[in-house]
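1. The following comprises the amino acid sequence and a computationally predicted model.
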Amino acid sequence: MRELGMPARSAMVVALFLAGTGHALAGEMTRERAGQLADGTVVEAVTLTNDNGVSARILTYGATLQSLIAPDREGKLADVTLGYDDLAGYVDTPNYFGVTVGRYANRIAGGRFAIDGQSFQLPQNDGDNSLHGGGAGFDKKNWQVASATSGATPGVVMTLTSPDGDSGYPGEVKAKVTYTLDNAGNLAITFEADTTKPTVINMTNHAIFNLAGEGAAGGIEGHRLTIPAAHFTPVSEILIPTGERMPVAGTVFDFRQARYIAHGLRDGTDEQIRFGRGYDHNWALDKGLTVQPQLAARLEDPVSGRVLEVLTTEPGVQVYTGNFLDGTLIGKNGHLYRMGDGIAMEPQKFPDAPNQPDFVSPRVDPGKPYRHAMIYRISTAR
């Protein structure tokens, strides 16, 4: 499928912002056509901006964070998310860049789980496993704009109905994603869902970041990462958690104090790094499951001064260092993305939680809605 409408270039958003043309003005929301799918479905883009030069562009296709533009310590703007310049890239060569993942983020072993003694089989799109909803998940759907507002905290609400049996999951699910951006640099994302039958839900955003700017030389190896977690969940060779919680102390998974990602990213002496081809693991956050979002990860680029904090109500954060990017995808501005060019920090329930009784349950029942609140907080350090 190819896009037939106007390209959605992040560079264009920056230019319009600087030129003061009336598009993407500070503290406002703008809404435009981003293209259409092969069946004629129109895809929209909503841009949120604050008074400090930060802007976020969200596509209805996949409820996708297409760009997050932020100033460095000198005020220079750059898009800090990997992705594509236009809709066609997200449709033709999908790689989860910035998408809303669901119904279940991450892996489910064998693509199978059971609820109340009834087994359900999902598509197996990651070897024998089901990954990010099974290949035709929420990231491949065109969401509807329920509301979009300007003001001090501009925002957009997008909705999607997933029918009973969609990709093998039970229950009709009505999902909602809300993006808001405030002047403190908080891009808040809230995921909500109701179901007609007992089911499992685990939604998150899958943005992949390079705080030096997407496509910047050196990738994220020079970034410093902090994760407030004393344990992570080790995986098998097929990246399914073993069920353990392994202490990070003395390992390359210890980010309790800020540490350069390069120090462990290519450490082939660690079996877990070999299994993941880098970091592709879940940290069990010390805070656990919370009502209000709390810190899950802090990423800093010492050169640009940009800082990204990820806050969440969920008990885990999956860190993925773009290990399966092999230089074959042409991203924004013609950049070829490779392993280590970006990092995803995905707050969520633990991988394979439907089959792991010791993990926080992802079960959602009728009348008991699902909710996950997370924040991308962008700032600068001197």
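-> Yep, it's here. Not measured: the values here are computed from a predicted model.

2. hey, let's count contacts and neighbours off CA atoms from now on
-> Fine.

3. what kind of secondary structure is Leu48 in?
-> With DSSP: H, G, I helix; E, B strand; the rest coil as the basis, Leu48 sits in strand.

4. How about it: what's its closest non-neighbour residue?
-> Among residues not flanking Leu48 along the chain, Met29 sits closest, at 4.7 Å (C-alpha to C-alpha, 6 or more residues apart in numbering).

5. Tell me who's in contact with the one you found.
-> 46-49, 148-151, 154-155 (C-alpha atoms under 8 Å, 6 or more residues apart in numbering).

6. would you say Ala297 is within a strand?
-> Yes. If the criterion is three-state DSSP, then Ala297 is within a strand.

7. what's the burial count for it?
-> When neighbours are counted by other C-alpha atoms under 10 Å, Ala297 registers 26.

8. Which of the contacts of Met29 has the largest number of neighbours?
-> Greatest neighbour count in these, by other C-alpha under 10 Å, goes to Thr49: 32 neighbours.

9. Now do the contacts for the most centrally placed residue in the chain.
-> In the chain, the centroid-proximal residue (C-alpha atoms, centre = their mean) is His206; its distance is 1.7 Å. By C-alpha under 8 Å, 6+ apart, the contact set of His206 is 96-101, 344-346.

10. Which ChimeraX command selects the buried ones in the residues you listed?
-> To isolate the buried ones among the contacts of His206 in ChimeraX, judged by 16 or more other C-alpha atoms under 10 Å, type:
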select :96,97,98,99,100,101,344,345,346
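
11. Name the nearest of the contacts of His206 relative to Ala297.
-> Closest approach between the contacts of His206 and Ala297, by C-alpha to C-alpha: Met345, at 7.2 Å.

12. Skip the chain neighbours and tell me the closest residue to that closest one.
-> Leaving aside its chain neighbours, Met345 sits nearest to Val319 (4.7 Å; criterion: C-alpha to C-alpha, 6+ apart).

13. Quick check: the one you found vs Pro234, distance?
-> With the distance defined as C-alpha to C-alpha, to the nearest Å, Val319 ends up 13 Å from Pro234.

14. okay, and the common contacts of the two?
-> 281-282.

15. Next up, a structure to set beside the first:
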Amino acid sequence: MKMETKEILTQVEQTWTLYRLENDQGMSVNFLNYGGIITDISVPDNDGQIENVVLRFKNYEDYISNPVFFGALVGRVAGRIKEASFYLNGQTYQLGKNERSHHLHGGQEGFHSRVWNVTPYENEQEIGAKLSLSSPAGDGGYPGNVEVEVTYILTNDNRFIIDYKAETDEVTPLTLTNHAYFNLSGGAKRTIDNHVCLIDSTKIAELDEELIPTGEWLDVNNTPFDFQNKKELKNVFTNETTQQKVASGGMDHYFKFNGEKESAIHLEDPESGRTLDVTTDQPGVVIYTSNSLPEGIKLLEGEARRHVGICLETQSSPASLHEKGFPDVLLSPENPYHKRTVFSFGKRR
């Protein structure tokens, strides 16, 4: 196993560091200290060809605005907070609005736009890096001083692990995730339409026209959102339903896990043979199928297009700040935050 670093000088006179983790099987993970942004995960296909399976910008400078959160660590709160406000312990907190009247993924200056401290490490079983960040009280409008540590870990059996920890001195909302867009075809040469997916979930959060949960749970059985058994993603793209239309022709929904299957999520690309299994101790996941990427975004592999990637945003639900019956996002001094998501890459047998 090995680690390499490279300095990236941006046009706005910021210098970032690009880290590359590589295991003994040839799998590698590249990420920036800026935003903890994952720019490359390269894994072999059935023929042993190693290619990148996440979307990345052609130009590093585009990560400064990064309106679609490519590859970024997202916080303090992943997801949408209705009307950019919440009520806690007798006080209303007002947050920055960055999607209509709502607060999305920590706001304009969330964790995705910070330079993280990075400490690399290596042992016999794995290679990795600890990314740390201090978020002071009032940051983005949130209460409490928060210390965050996220560890990226690459193992020799082609598992990429993201371990999240956080502590606070005051009760505050927090749920962290990574916003990588996966495309197992390699080099985004095809859309994800023919990717086969399984999600261990029978319930999704109903969304209104602005993608805010209504407070109701919908049963996925016998709907296009039913991925309890393996099926192609295009099934949800081509079957028009109210919820599919709300999400601009795909998924942008919170799925609550059943906890019944070995993997919370399974994804595979039949043509390349690459597979991805996701296990996590998070209660659910937002599945976003890049239904509305802005036109003209320049990827390393060409211009972005609809359904070119899928985000697997394991997390709790910020809807819990306004609605009952949703996984809680409140962090307290007595109960530090510790969550882990494992991405296991393999090949179809």
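-> Received the coordinates, thanks. The shown structure was predicted, so the numbers you read here are calculated from the model rather than taken from an experiment.

16. Tell me how they score on TM after superposing.
-> Once superposed, the chains reach a TM-score of 0.95 (TM-score structural alignment, normalised by the length of structure 2), with 348 aligned residues with a C-alpha RMSD of 1.7 Å.

17. Aligned to the residue nearest to Leu48 of structure 1, what sits in structure 2?
-> In structure 2, Met29 of structure 1 lines up with Met3, judged by TM-score structural alignment.

18. Correct me if wrong, but its match is in a strand.
-> Yes. Under three-state DSSP, Met3 of structure 2 falls within a strand.

19. Now do the end-to-end distance for stretch 139-146 of structure 2.
-> With C-alpha to C-alpha applied, stretch 139-146 of structure 2 spans 9 Å between its terminal residues.

20. equivalent range in structure 1 for that stretch?
-> The aligned range for stretch 139-146 of structure 2 in structure 1 is 166-173, by TM-score structural alignment.

21. hmm, back to that, closest to Gly168 of structure 1 out of the contacts of His206 of structure 1?
-> Nearest to Gly168 of structure 1, judged by C-alpha to C-alpha, of the contacts of His206 of structure 1 is Val101 at 15.8 Å.

22. So whichever residue in structure 2 pairs up with the closest one versus Pro318 of structure 2, what's the distance?
-> Counting by TM-score structural alignment, Val101 of structure 1 corresponds to Val74 in structure 2. According to C-alpha to C-alpha, Val74 of structure 2 stands 13 Å off from Pro318 of structure 2.

23. can you check Val68 of structure 2 too?
-> Distance from Val68 of structure 2 to Pro318 of structure 2, by C-alpha to C-alpha: 19 Å.

24. Equivalent analysis for Val220 of structure 2, please.
-> Distance of Val220 of structure 2 to Pro318 of structure 2, given as C-alpha to C-alpha: 21 Å.

25. Kindly report the same for Phe257 of structure 2.
-> According to C-alpha to C-alpha, Phe257 of structure 2 and Pro318 of structure 2 sit 16 Å apart.

26. who's more crowded, these two?
-> The neighbour comparison of Phe257 of structure 2 against Pro318 (other C-alpha under 10 Å) goes to Pro318, with 25 against 21.

27. quick one: the more buried one from Pro327 of structure 2, how far?
-> Taken as C-alpha to C-alpha, the span from Pro318 of structure 2 to Pro327 of structure 2 is 8 Å.

28. swap in Asp40 of structure 2?
-> 31 Å.

29. what's the answer for Ser272 of structure 2, then?
-> Per C-alpha to C-alpha, Ser272 of structure 2 is found 36 Å from Pro327 of structure 2.

30. What is the aligned counterpart of Lys324 of structure 2 in structure 1?
-> Lys324 of structure 2 maps onto Pro357 in structure 1, by TM-score structural alignment.

31. ok but that match is inside a strand, no?
-> No. Read with three-state DSSP, Pro357 of structure 1 is coil and lies in no strand.

32. how many neighbours does Lys287 of structure 1 have?
-> Counted by other C-alpha under 10 Å, the residues lying close to Lys287 of structure 1 total 17.

33. nope, Gly144 of structure 2 is what I was after
-> A total of 21 residues lie near Gly144 of structure 2 under the criterion other C-alpha under 10 Å.

34. residues touching it, list them.
-> If you count contacts by C-alpha under 8 Å, 6+ apart, Gly144 of structure 2 has them with 136-138, 168-172.

35. From Thr279 of structure 2, how far off is Gly140 of structure 2?
-> Distance of Gly140 of structure 2 to Thr279 of structure 2, computed by C-alpha to C-alpha: 31 Å.

36. got the contact list for stretch 231-244 of structure 1?
-> Residues outside stretch 231-244 of structure 1 that contact it (C-alpha under 8 Å, 6+ apart): 107-109, 245-248, 253, 272, 275-276, 281-286, 351-352, 356, 358-359.

37. Structure 1: which residue goes with Tyr93 of structure 2?
-> Checking TM-score structural alignment: Tyr93 of structure 2 goes with Phe120.

38. And that match, how far from Phe359 of structure 1?
-> Using C-alpha to C-alpha, one obtains 19 Å as the distance from Phe120 of structure 1 to Phe359 of structure 1.

39. same question, Leu77 of structure 1
-> Leu77 of structure 1 sits 41 Å away from Phe359 of structure 1, going by C-alpha to C-alpha.

40. ok, now Gly215 of structure 1?
-> 36 Å.

41. who has more neighbours, those two?
-> The neighbour count for Gly215 of structure 1 versus Phe359, taken as other C-alpha under 10 Å, is higher for Gly215 (24 against 18).
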